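S.K.: Here you go, sequence then predicted model.
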Amino acid sequence: MTGYDSDKDAYLARLKRVEGQVRGLHRMVDADAYCIDVLTQVSAATKALQAVALVLLTDHLGHCVAEAAGRGGAEGDAKVKEAADAIARLVRS
């Protein structure tokens, strides 16, 4: 079971909103919208995706990493490293 399983519907709803934002961006570019307006919407879509990522990360730490760390050993170490790598990717983006 994934860490986000209990909130899957909420994640799907958030992603559907982001999908709508991206489609809106496509329409804006197709309609030759003002550059700054397009950039503003790109920023909003980016922030929405970042919010999804942070909630996913929180769920992953609270579920997957916590369980593996509780068992200890190589599996726990691997999950902690995996989470640290994911955080590093998020910070770089």
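M.R.: In hand now; what should we look at?

S.K.: Going by C-alpha atoms from here, please, whenever you check contacts or count neighbours.
M.R.: Fine.

S.K.: For this structure, just list every one of the helices.
M.R.: Taking DSSP state H as the criterion, the chain carries its helices at 8-30, 35-60, 66-71, 73-92.

S.K.: Make TSV from these and add mean neighbour count and distance to Thr2 to it.
M.R.: Rendered in TSV, the data for these read as follows (neighbours: other Cα atoms under 10 Å; distance: least, Cα to Cα, whole Å):
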stretch	mean neighbour count	distance to Thr2
helix 8-30	14	9
helix 35-60	15	8
helix 66-71	15	12
helix 73-92	13	13
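
S.K.: let's bring in a second one:
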Amino acid sequence: MRGHDDGSINLSRSVAIVGKSVHGVTSPSHVLIRNTPGGYRVGTGMTTTGEATVHGYTDAKDDYLKRLRRIEGQVRGIARMVDEDVYCIDVLTQISAVTKALQAVSIGLVEDHLGHCVVDAARKSPEEGAAKVREASDAIARLVRS
């Protein structure tokens, strides 16, 4: 394995782990898949057992964060509206817009979870796949009730 100036460790010709180096040990923050247009960036985390994990939403993380920051700004605007005693229906209209925006983020996360986490678990074992399907079904049920 050869270190690079950008903090990556070359694992092969097609994959590199990029992260922060502390005391000579690189902690992975994302994986670069080479030989693809621009290289796919796949974020990683760690399980409680120390195994690296990749979340389904990682590829769209920047988009999700941008949307959530926009929603955060809308919520602050609603608080200002209430503080300024704006007409009730106008406040409710803005609350409805925020609710729809959050629902759109939720739907995207569910799609990413199904397409990545559930599929990966099902490939590992039928039991893991069934557990992820149950988990996704419960999450969808919570979203429908909200």
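M.R.: Thanks, I have the structure now. Just so you know, these numbers come straight off a predicted model, no measurement behind them.

S.K.: what TM-score do we get after superposing?
M.R.: For this chain pair, the superposition-based TM-score is 0.97 by TM-score structural alignment, normalised by the length of structure 1; 93 aligned residues with a Cα RMSD of 0.7 Å.

S.K.: that older thread, export the helices of structure 1 to JSON lines and tack on distance to Met1 of structure 1?
M.R.: Compiled in JSON lines, the helices of structure 1 are given as follows (distance: least, Cα to Cα, whole Å):
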{"stretch": "helix 8-30", "distance to Met1 of structure 1": "11"}
{"stretch": "helix 35-60", "distance to Met1 of structure 1": "11"}
{"stretch": "helix 66-71", "distance to Met1 of structure 1": "12"}
{"stretch": "helix 73-92", "distance to Met1 of structure 1": "15"}
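
S.K.: Give me the most central residue, structure 2.
M.R.: Nearest to the geometric centre of structure 2 sits Tyr57, at 3.5 Å (Cα atoms, centre = their mean).

S.K.: hang on, isn't that residue packed against Leu114?
M.R.: No - contact criterion Cα atoms under 8 Å: Tyr57 of structure 2 and Leu114 do not qualify, at 10.3 Å.

S.K.: I'd like to know how far Ile95 of structure 2 sits from Arg70 of structure 2.
M.R.: Distance, Ile95 of structure 2 to Arg70 of structure 2, by Cα to Cα, to the nearest Å: 13 Å.

S.K.: Please report how far Ser125 of structure 2 lies from Val133 of structure 2.
M.R.: The gap separating Ser125 of structure 2 from Val133 of structure 2 is 12 Å, by Cα to Cα.

S.K.: no, scratch that, I was asking about Lys124 of structure 2
M.R.: Lys124 of structure 2 is 13 Å from Val133 of structure 2, by Cα to Cα.

S.K.: Good, wrapping up.
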